[in-house]
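*Asks:* Fold the stuff below for me.
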Amino acid sequence: MYPEVAARLRAWRDQGLRLFVYSSGSIAAQKLFFGYSDAGDLTPLFENYFDTTSGHKQDTTSYRRITDAIGLPAHDILFLSDIVAELDAARTAGLHTTLLDRDGLAPESDHPRVTRFDEIVLPA
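*Replies:* Down below sits the predicted model:
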C-alpha cells in the first residue's frame, strides 16, 4: 500500500464518508489485505466489500447492483480504478470516476487522473 493511502482513507472516514471496496479479489482476500496492511488494520474503515460475485468489473450492471446494495444514488458515489474500462462502466452507471495512474503510464482517457490518493478531488 502506498504511504498516503491509509491516511487519506482515515481522513475520509473521519469526514463521515462511507467507504467500500470493489475488487476482482475475493472478499476474504480483500479483508486480509486491508487487515494486515503496513498501516495496520484498515478493515474498520470500510462499510462493505464487493467482489466479482456482484458481476464483472467492466460491466455497467455490476455498478448498478453495487449502487443498489449501498443504497446511495449513483451520482453520490466516486469509483477509483487504474483500469479505464472499469471506469467507463462505472461512469455509464452514473458514478463519478477517477483514474489512479500511479506511474503516469495509463492510457489517455477523459476520466480525472491522479498519481496519488491525496490528489483525489471528491465530487461536490
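*Asks:* C-alpha from now on. contacts and neighbour counts both.
*Replies:* OK.
*Asks:* and Ala106, that one's in a helix?
*Replies:* No. Counting by DSSP: H, G, I helix; E, B strand; the rest coil, Ala106 is located in no helix; its state is coil.
*Asks:* So it is in contact with Asp82, correct?
*Replies:* Yes. If you go by C-alpha atoms under 8 Å, Ala106 and Asp82 touch, sitting 7.4 Å apart.
*Asks:* Here is the second sequence; please produce its structure so I can put it next to the first one:
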Amino acid sequence: MQPVLDENTDLKCVILDIEGTTTAISFVKDILFPYIRKNLKKYLETHWEEEQCQGDVQALREQSINDSEEKKSSADKLQVVSPKILSNDENLELTRQSVVDYVLFLMDADRKVTSLKQLQGHMWKQAYSTGKVVGQIFEDVLPAIKHWISERKKVYIYSSGSVEAQKLLFGHTAEGSILEFISGHFDTKIGAKVEVDSYCKIAKEIGCKNKEILFLTDVTREARPAKEAGCQVAVVLRPGNAPLSDEEIQEFPHISSFSELYAEGSGVEKAKLVKK
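*Replies:* Here you go, the predicted model:
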C-alpha cells in the first residue's frame, strides 16, 4: 500500500474545508441557508439604512450587472436570466424585493459569489450572537486540530463561505470558541477553490511550500487543483456527503475521520492514508 502523506516532506500546515469536512452538510443545508431564506426580507427592512447593509446591497447590485453583461455576451440563449436589483431611487419596497429575488436566485443556483457570502455572513453574525444558531463541528475535528498544533503545525480554513462566516461558526461552537487554534482564514477573495492558482496564493501568503501543506476537503473538484498545485490532499468521507466514484477512489486518498491522520498518543504523523 502506498502512503499518501509524503514521509520525505515535513508537513507544516493543514488547510481545512468546512462544509462536508469539518461540519456536516446538513448544518449548512438545513440550518444556515434556511435561516437566510426565512429572515432575509425582515433583515433588509430592519437594517436597510445602515452603511453595512447598503454596502452589501451595492455589491449584490454590481454582481447582478455583471451577470447581465455576461448574459449579453453569451452565445447560450437558453441561459437563465438573473433578476435585476433596482436602484435606490426606485420604490423602496420594490427595491428591497428585488434584492430578495436576486439573493434567492443566487442561492438556488448555488453561486459562490463574494457579494452573496458577504451578506449571508452579516446575517449569520446576528443569528450566532443571539444564540439562534450554534456552530457545529464533527467530534474528531477539535482533537485533531489540537494534535496538529502540539506538533507545531498550523491550521487554516479555506471555504467558499466568507471569512466572517467562518469565524462565526468556529467562534460559536458547542465547545465554545475555537478560533484561538486557527492561524488564518481564506475565502473566495483569494480565488476559487477549483483553481490551481488559489492554493499557490495561499501557500505564498502563509509562508509554506506547497508540498508542506495538507488540504482536506469533501469534494474531488477541489482536491484535484490542490494536488495539481503540489499540495498533499485527502478527501473526507462524512455522513451526507456525495459518494466518490470508483475513479475518484482510485485517484485520491480518503478518510472518514481526522484521527486517521495521526497515531493516537504517539505524537507521530501516520502515513496511514492509502489509495484503496
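*Asks:* Ser54 of the first structure -> the second structure?
*Replies:* In the second structure, Ser54 of the first structure lines up with Ile190, judged by TM-score structural alignment.
*Asks:* What of Phe79 of the first structure?
*Replies:* So Phe79 of the first structure corresponds to Phe215, using TM-score structural alignment.
*Asks:* With Val21 of the first structure instead?
*Replies:* Alignment note: Val21 of the first structure maps to Ile157 in the second structure; criterion TM-score structural alignment.
*Asks:* From Thr217 of the second structure, how far out is that match?
*Replies:* 11 Å (C-alpha to C-alpha, to the nearest Å).
*Asks:* mind listing what the most centrally placed residue in the first structure touches?
*Replies:* With distances taken as C-alpha atoms, centre = their mean, Leu80 lies nearest the centre of the first structure, 4.0 Å away. Going by C-alpha atoms under 8 Å, 6 or more residues apart in numbering, Leu80 of the first structure touches Leu87, Thr97, Thr98, Leu99, Leu100.
*Asks:* Check for me that it belongs to a strand.
*Replies:* Yes. Leu80 of the first structure forms part of a strand when assessed by three-state DSSP.
*Asks:* Narrow the contacts of Leu80 of the first structure to those in helices?
*Replies:* Residues of those located in helices (DSSP state H): Leu87.
*Asks:* Identify, from the contacts of Leu80 of the first structure, the entry nearest to Gly40 of the first structure.
*Replies:* Among the contacts of Leu80 of the first structure, Leu100 lies closest to Gly40 of the first structure (C-alpha to C-alpha), at 22.5 Å.
*Asks:* Tell me the residue in the second structure aligned with the closest one.
*Replies:* With TM-score structural alignment defining the correspondence, Leu100 of the first structure maps onto Val236 in the second structure.
*Asks:* do the same with Arg8 of the first structure
*Replies:* Counting by TM-score structural alignment, the partner of Arg8 of the first structure is Ala144.
*Asks:* With Thr67 of the first structure instead?
*Replies:* Match for Thr67 of the first structure (TM-score structural alignment): Ala203.
*Asks:* likewise His111 of the first structure?
*Replies:* Under the alignment (TM-score structural alignment), His111 of the first structure maps onto Phe252 of the second structure.
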